[in-house]
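A.B. asks: coordinates only, sequence not included:
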């Protein structure tokens, strides 16, 4: 990899994350690399400035923080689609990040990157847009929103907890109406986040699929659904007199959905590309380590696993 233009984002308000971002920035500049650096957080979005300031292709995005910081990078850089090195500094679970210990030696890490001594994990993303009008030529009423984890349609109000009634259509056919707290459309990556909390299925991130999960439905028959990645999912809020239903992307507010409008969700035509520095990288190990997936409480010896037969 040639490191000519690199962007660095660090977790806003996290001093250690900022300190390491500054160290990497200085090391890269010594290698004649142009660096753009800034904080990323709930109230800080450096990526529009990054994208308007770059003069050439972005070779690499280095992100210091946790999963939220990594998600923001993947979401905001979706169309530019650079390689992302996410390092767990000040994060919590660290599902999407590389261990901090592997990146403490800055020069050795940069040498590895320039020598292509790493793996790349490509993860499917979703895109959503608010539409209005008929099926033939619907009117776009919002920008396109990208996500790596999930698109969520649910209401929000400062003075009450409204219940939503959502009608879901897949590839032109009405599947169900859900009454409850909302609806999640997630990627396999997002199946271990909000979707898992809503009792949705866990899907391996190496797959391409869309997972639809109702949030606290007022029905015992409402079930999660796994559908092909090429599907088109439309979600209509029903029975609303005022615009309380919102579109959320990876937990961030996207836009308001007005009565009569719908959210259309499809697979994005871009991938999130994460650099893997670990020599042993296992999705199942991550589930056991990060989500405390203990499995059965009684363990038996398997004398046949390494047998000669």
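C.D. replies: Sure thing, it's come through. What you are looking at is a predicted structure, and each value in this text was computed from that prediction instead of being measured.
A.B. asks: only C-alpha atoms from now on, for both contacts and neighbour counts.
C.D. replies: Noted.
A.B. asks: and stretch 244-263, which residues are buried?
C.D. replies: Of all the residues in stretch 244-263, those buried under the rule 16 or more other CA atoms under 10 Å are 244-251, 254-259, 261-263.
A.B. asks: now do stretch 28-42
C.D. replies: Of all the residues in stretch 28-42, those buried under the rule 16+ other CA under 10 Å are 28, 33-41.
A.B. asks: and what of stretch 169-186?
C.D. replies: Buried residues in stretch 169-186, defined by neighbour count with 16+ other CA under 10 Å: 169-170, 177-186.
A.B. asks: just stretch 96-107 next, same as before
C.D. replies: 96-99, 103.
A.B. asks: which residue ranges of the stretch 201-309 of the chain form helices?
C.D. replies: Taking DSSP state H, counting those that start in this stretch, the helices of the stretch 201-309 of the chain run over residues 283-290.
A.B. asks: again with the stretch 51-200 of the chain
C.D. replies: 67-76, 106-114, 194-197.
A.B. asks: re earlier: can you tell me which of the buried residues of stretch 169-186 is nearest residue 202?
C.D. replies: residue 186 (10.6 Å; CA to CA).
A.B. asks: show me the contacts for that closest one.
C.D. replies: By CA atoms under 8 Å, 6 or more residues apart in numbering, the residues touching residue 186 are 126, 149-151, 195, 210-212.
A.B. asks: which one of the residues you listed has the most neighbours?
C.D. replies: The residue in these with the most neighbours, by other CA atoms under 10 Å, is residue 210 (30 neighbours).
A.B. asks: that one and residue 287, how far apart?
C.D. replies: Distance, residue 210 to residue 287, by CA to CA, to the nearest Å: 20 Å.
A.B. asks: next: residue 227.
C.D. replies: Distance of residue 227 to residue 287, computed by CA to CA: 23 Å.
A.B. asks: so residue 267 sits against residue 129, correct?
C.D. replies: No: using CA atoms under 8 Å, residue 267 makes no contact with residue 129, being 11.7 Å away.
A.B. asks: which one of these two has more residues nearby?
C.D. replies: Counting neighbours by other CA under 10 Å for residue 267 and for residue 129 shows that residue 267 has the greater number, 23 against 20.
A.B. asks: tell me which residues touch that one, please.
C.D. replies: 124-127, 229-231.
A.B. asks: so which of the buried residues of stretch 96-107 comes closest to residue 276?
C.D. replies: When the buried residues of stretch 96-107 are ranked by distance to residue 276 (CA to CA), residue 98 comes first, at 6.9 Å.
A.B. asks: does that closest one touch residue 86 like I think?
C.D. replies: Yes: contact criterion CA under 8 Å: residue 98 and residue 86 qualify, at 6.0 Å.
A.B. asks: report the distance from stretch 19-36 to the chain centre.
C.D. replies: Its chain's average C-alpha position is 26 Å from that of stretch 19-36, according to CA atoms, centre = their mean, to the nearest Å.
A.B. asks: take a look at this one as well, against the first:
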């Protein structure tokens, strides 16, 4: 087994976490992503490589940071299993704490784990051959202006809605507790095969979030007046400016992300109760 490690170097606890991971791994070979080059435990012979190469060589990826770091790991993972060690705030995607690292590594060595597959999203621009990958969500918003944008949404080619709003979010069930939730969208269990379309402050009160089958291809056409600029964002990390009148197609990438879990890993509703203070 080979470990690949990426993390957020700005987290104050990460030097100690890297040391503990190295101690727990023992003879297991570890490759570190370049952002950790100044923090890697010395004298180990382990290599610091570009993230793409770390992923190519690793059997299991460790994500050290908050949910943003996990989203980055997911985008580059190529389906490799990811262990999320939470060094951030809410940590919906990181199931383990730093003090669990020895136990996590020992269970990996013994094969006492299972893989939970999560759907992701793939978005494609009509004006350019540019693709976007998101575990949580793809959003389209206006930048540098308080004006609304005109949005036309189609589901498998059928007109679903036409309205003016501040933007639109297309989310996976995994991402339903992120931007979607903040915009008034529903919480959806990650086992549900669905895609969520949520308007951002629509100018029509009857416009509400819609759950669609995960097989649906969602086409979104956006228009602005004047020189305002539109931006597409995937998980808040992969971003690009859009042209007014451009169409964006979004579909589900089934089981694209693999998350490492154990039989006693907290369930979805236990995490919700803890993170969202549901009692």
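C.D. replies: Looks like it came in fine. All of these numbers come straight from a predicted model, not from anything done at the bench.
A.B. asks: got a TM-score for the pair?
C.D. replies: The TM-score (TM-score structural alignment, normalised by the length of structure 2) is 0.87; 268 aligned residues with a CA RMSD of 2.3 Å.
A.B. asks: still on that earlier bit, out of the helices of the stretch 51-200 of structure 1, deepest packed?
C.D. replies: Most buried of these by mean neighbour count (mean count of other CA atoms under 10 Å) is helix 67-76; its value is a mean of 24.
A.B. asks: these two touch, right, residue 88 of structure 1 and residue 94?
C.D. replies: Yes: the pair residue 88 of structure 1 / residue 94 is scored as a contact, 6.1 Å apart, by CA under 8 Å.
A.B. asks: could you check which of these two is surrounded by more residues?
C.D. replies: residue 88 (25 against 20).
A.B. asks: the more buried one -> structure 2?
C.D. replies: Using TM-score structural alignment, the partner of residue 88 of structure 1 in structure 2 is residue 86.
A.B. asks: ditto for residue 175 of structure 1
C.D. replies: Looks like residue 175 of structure 1 aligns to residue 160 there (TM-score structural alignment).
A.B. asks: gap between that match and residue 197 of structure 2?
C.D. replies: From residue 160 of structure 2 over to residue 197 of structure 2 the distance is 10 Å, taken as CA to CA.
A.B. asks: residue 268 of structure 2 now?
C.D. replies: Residue 268 of structure 2 is 21 Å from residue 197 of structure 2, where distance means CA to CA.
A.B. asks: could you dump the helices of the stretch 51-200 of structure 1 to a markdown table with distance to residue 53 of structure 1?
C.D. replies: Formatted as a markdown table, the helices of the stretch 51-200 of structure 1 follow (distance: least, CA to CA, whole Å):
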| stretch | distance to residue 53 of structure 1 |
| --- | --- |
| helix 67-76 | 15 |
| helix 106-114 | 23 |
| helix 194-197 | 34 |
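A.B. asks: out of those helices, which gets nearest to residue 48 of structure 1?
C.D. replies: Closest approach to residue 48 of structure 1 among the helices of the stretch 51-200 of structure 1 is made by helix 67-76 (8.0 Å; CA to CA).
A.B. asks: got a list of what residue 169 of structure 2 touches?
C.D. replies: 137-140, 179-180, 196-200.
A.B. asks: what do you get if the cut-off is 7 Å, keeping everything else the same?
C.D. replies: By CA atoms under 7 Å, 6 or more residues apart in numbering, the contact list for residue 169 of structure 2 reads 137-140, 180, 197-199.
A.B. asks: ok, now residue 172 of structure 2?
C.D. replies: 119-120, 135-137, 194-196.
A.B. asks: dump the contacts of residue 186 of structure 1 into JSON lines; add distance to residue 24 of structure 1 as well.
C.D. replies: Putting those into JSON lines (distance: CA to CA, whole Å) gives the following:
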{"residue": "126", "distance to residue 24 of structure 1": "31"}
{"residue": "149", "distance to residue 24 of structure 1": "28"}
{"residue": "150", "distance to residue 24 of structure 1": "31"}
{"residue": "151", "distance to residue 24 of structure 1": "33"}
{"residue": "195", "distance to residue 24 of structure 1": "35"}
{"residue": "210", "distance to residue 24 of structure 1": "37"}
{"residue": "211", "distance to residue 24 of structure 1": "38"}
{"residue": "212", "distance to residue 24 of structure 1": "40"}
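A.B. asks: and these, which is closest to residue 160 of structure 1?
C.D. replies: Of all these, residue 160 of structure 1 sits closest to residue 151, with 22.4 Å by CA to CA.
A.B. asks: residue 123 of structure 2 -> structure 1?
C.D. replies: Checking TM-score structural alignment: residue 123 of structure 2 goes with residue 128.
A.B. asks: gap between the residue mapped onto residue 186 of structure 2 from structure 1 and residue 214 of structure 1?
C.D. replies: Residue 186 of structure 2 maps onto residue 201 in structure 1 when the alignment is built from TM-score structural alignment. Taking CA to CA as the criterion, residue 201 of structure 1 is separated from residue 214 of structure 1 by 12 Å.
A.B. asks: what about these two, which has more around it?
C.D. replies: residue 214 (26 against 18).
A.B. asks: can you find the partner of the more buried one in structure 2?
C.D. replies: Superposed on structure 2 with TM-score structural alignment, residue 214 of structure 1 falls opposite residue 199.
A.B. asks: which residues touch its match?
C.D. replies: Taking CA under 7 Å, 6+ apart as the test, what residue 199 of structure 2 contacts is 165, 167-169, 208-209.
A.B. asks: among those residues, which are located in strands?
C.D. replies: Per DSSP state E, strands hold the following members of the contacts of residue 199 of structure 2: 165, 167-169.
A.B. asks: ok, these vs residue 71 of structure 2, which is closest?
C.D. replies: Residue 71 of structure 2 has its nearest neighbour among these in residue 169, at 16.6 Å by CA to CA.
A.B. asks: the longest strand belonging to structure 2 vs helix 101-110, what angle?
C.D. replies: Determined from DSSP E, the single longest strand within structure 2 is strand 247-261. Angle of strand 247-261 of structure 2 versus helix 101-110, following axes from the mean of the first three to the mean of the last three CA atoms, to 10 degrees, is 90 degrees.
A.B. asks: quick check: buried residues in strand 247-261 of structure 2?
C.D. replies: Across strand 247-261 of structure 2, burial judged by 16+ other CA under 10 Å covers 247-253, 256-261.
A.B. asks: mean deviation, it versus structure 1?
C.D. replies: Following the fit onto structure 1, the mean deviation recorded for strand 247-261 of structure 2 is 1.5 Å by mean CA distance after the TM-score superposition for structure 1.
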